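[1] My questions are about this predicted structure, shown below with the sequence.
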Amino acid sequence: MTCAWHHTSTFISIDSNGRVASVEETYRLIMLLNGLSDLERDIVVCLAHVYPRSISASQLARMIGVSIKARTLSRGVLQRLQDNECILLDKLTPRMYAIRINHEHPVLTEFINLCRDHGEELRDYFMNRMDGES
């Protein structure tokens, strides 16, 4: 159950786990997501829902429905997200990276919490896609 409290022009939302999110934090999250391209937004949404898992580029491509062979999910897109501190790329081998959302980014931490609290169906969808199911 979520409750809200309005006091002196500050709106605070308290979720079922006692986490507090202000309207300002929510606004920052919306603006961050709005500033991303469609593909970048798909990546961030997917990674927020499967956090704390790290995934490979081929798993990510399968999860968001793009072809890894068409190079739609290029290193350029991932590099931009890393440069903007939205994702973390851990180099496992010269050609393989583990990709995860930057859970230390204050705005993305709030997004992860929202996904954890309200995104179970989408998380299940992404996890099934990662495992190769349609």
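    That came through fine. Numbers count the residues shown, from 1 in each chain.
[2] going forward, measure contacts between C-alpha atoms and count neighbours the same way
    OK.
[3] What ranges does this protein have for its helices?
    23-34, 38-50, 57-64, 75-83, 106-118, 120-130 (DSSP state H).
[4] Excluding chain neighbours, give the residue nearest to residue 50 in space.
    Nearest residue to residue 50, sequence neighbours excluded (CA to CA, 6 or more residues apart in numbering): residue 123, at 6.0 Å.
[5] Tell me which of the helices of the chain lies nearest to residue 93.
    Distance to residue 93, taken as CA to CA, is lowest for helix 57-64 among these, at 12.8 Å.
[6] so what secondary structure elements neighbour the closest one?
    helix 38-50, strand 96-101, helix 120-130 (3 or more CA pairs under 8 Å, 6 or more residues apart in numbering; DSSP states H and E).
[7] ok, now which ones touch residue 78?
    40, 87 (CA atoms under 8 Å, 6 or more residues apart in numbering).
[8] picking that back up, go through the helices and strands packed on helix 57-64 and name the closest to residue 81.
    Nearest to residue 81 among the helices and strands packed on helix 57-64 is helix 38-50 (7.1 Å), distances taken as CA to CA.
[9] and the closest one, what does it pack onto?
    When contacts are defined as 3+ CA pairs under 8 Å, 6+ apart, helix 38-50 packs onto helix 57-64, helix 75-83, strand 96-101, helix 106-118, helix 120-130.
[10] Got another one to weigh against that:
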Amino acid sequence: TYATLAELAGDCDDPDARRSFLVRTHLGNYALWLSGLFPDHIEHRRWRRGGPDLDYYEEMGRRGFQLAADHRLAENHGLATLYATAAERFGLLRAALNDISDSLLFPDRYSPERLMRQVTTEARWRRLH
């Protein structure tokens, strides 16, 4: 059991190749799950307890997926391209999950942090189109 993403990242180079690969994928998946579906919780912890911000989760998730893509087992199982793409587009994946979270999971919660995140995300989407 890991209490932080940093602890999880610390096990990415486990000598057991299978475990190393699984830890790397878990780092990406867990960072995406937390930052995608629970961004308000992350921001709340950031402001109340000094926890890391969404950029930290993006960086750790991107790192986890890229490390997974670079692992030989990803190539062996045909997953290298998938994980490399997830790493490259982590911010967009997170933003898409944020929209789902905001509209379906927590539609009646409003905060200045949520508004700022939504504005930032909207600006990111506009730059892509």
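    Perfect, I can see it now. Nothing here was measured: the structure is a model prediction, and the numbers come from that model.
[11] Quick check: TM-score for this pair?
    After superposition, the two chains reach a TM-score (TM-score structural alignment, normalised by the length of structure 2) of 0.27; 63 aligned residues with a CA RMSD of 5.1 Å.
[12] on that earlier part again, would you format the helices of structure 1 as TSV with distance to residue 7 of structure 1 included?
    Below are these laid out as TSV (distance: least, CA to CA, whole Å):
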stretch	distance to residue 7 of structure 1
helix 23-34	12
helix 38-50	30
helix 57-64	40
helix 75-83	36
helix 106-118	21
helix 120-130	31
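[13] Residue 5 of structure 1: which of the ones you listed is closest?
    helix 23-34 (11.1 Å).
[14] What is the closest one packed up against?
    Counting by 3+ CA pairs under 8 Å, 6+ apart, the packing neighbours recorded for helix 23-34 of structure 1 are strand 10-14, helix 106-118.
[15] deepest of the ones you listed, which one?
    helix 106-118 (a mean of 18; mean count of other CA atoms under 10 Å).
[16] remind me, longest helix of structure 2?
    Across structure 2, the longest stretch assigned as helix under DSSP H is helix 17-37.
[17] mind listing what the residue nearest to residue 50 of structure 1 touches?
    Counted by CA under 8 Å, 6+ apart, residue 123 of structure 1 has contacts 46, 49, 50.
[18] Test my guess that the last one contacts residue 128.
    Right, the one you point to is residue 50 of structure 1. No. Counting by CA atoms under 8 Å, residue 128 is not a contact partner of residue 50 of structure 1; they are 11.0 Å apart.
[19] more neighbours, the two?
    residue 50 (23 against 13; other CA atoms under 10 Å).
[20] Now do the contacts for the more buried one.
    Residue 50 of structure 1 neighbours (CA under 8 Å, 6+ apart): 123, 126, 127.
[21] now those residues in CSV, with distance to residue 3 of structure 1?
    As requested, the contacts of residue 50 of structure 1 are exported to CSV (distance: CA to CA, whole Å):
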residue, distance to residue 3 of structure 1
123, 24
126, 29
127, 30
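[22] what would the helices and strands packed on helix 57-64 of structure 1 look like in CSV with distance to residue 90 of structure 1?
    Below are the helices and strands packed on helix 57-64 of structure 1 laid out as CSV (distance: least, CA to CA, whole Å):
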stretch, distance to residue 90 of structure 1
helix 38-50, 14
strand 96-101, 5
helix 120-130, 19
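[23] So for residue 88 of structure 1, which of the ones you listed sits nearest?
    strand 96-101 (5.4 Å).
[24] Mind listing what's buried along that closest one?
    For strand 96-101 of structure 1, a neighbour-count test (16 or more other CA atoms under 10 Å) marks 97, 98, 99, 100, 101 as buried.
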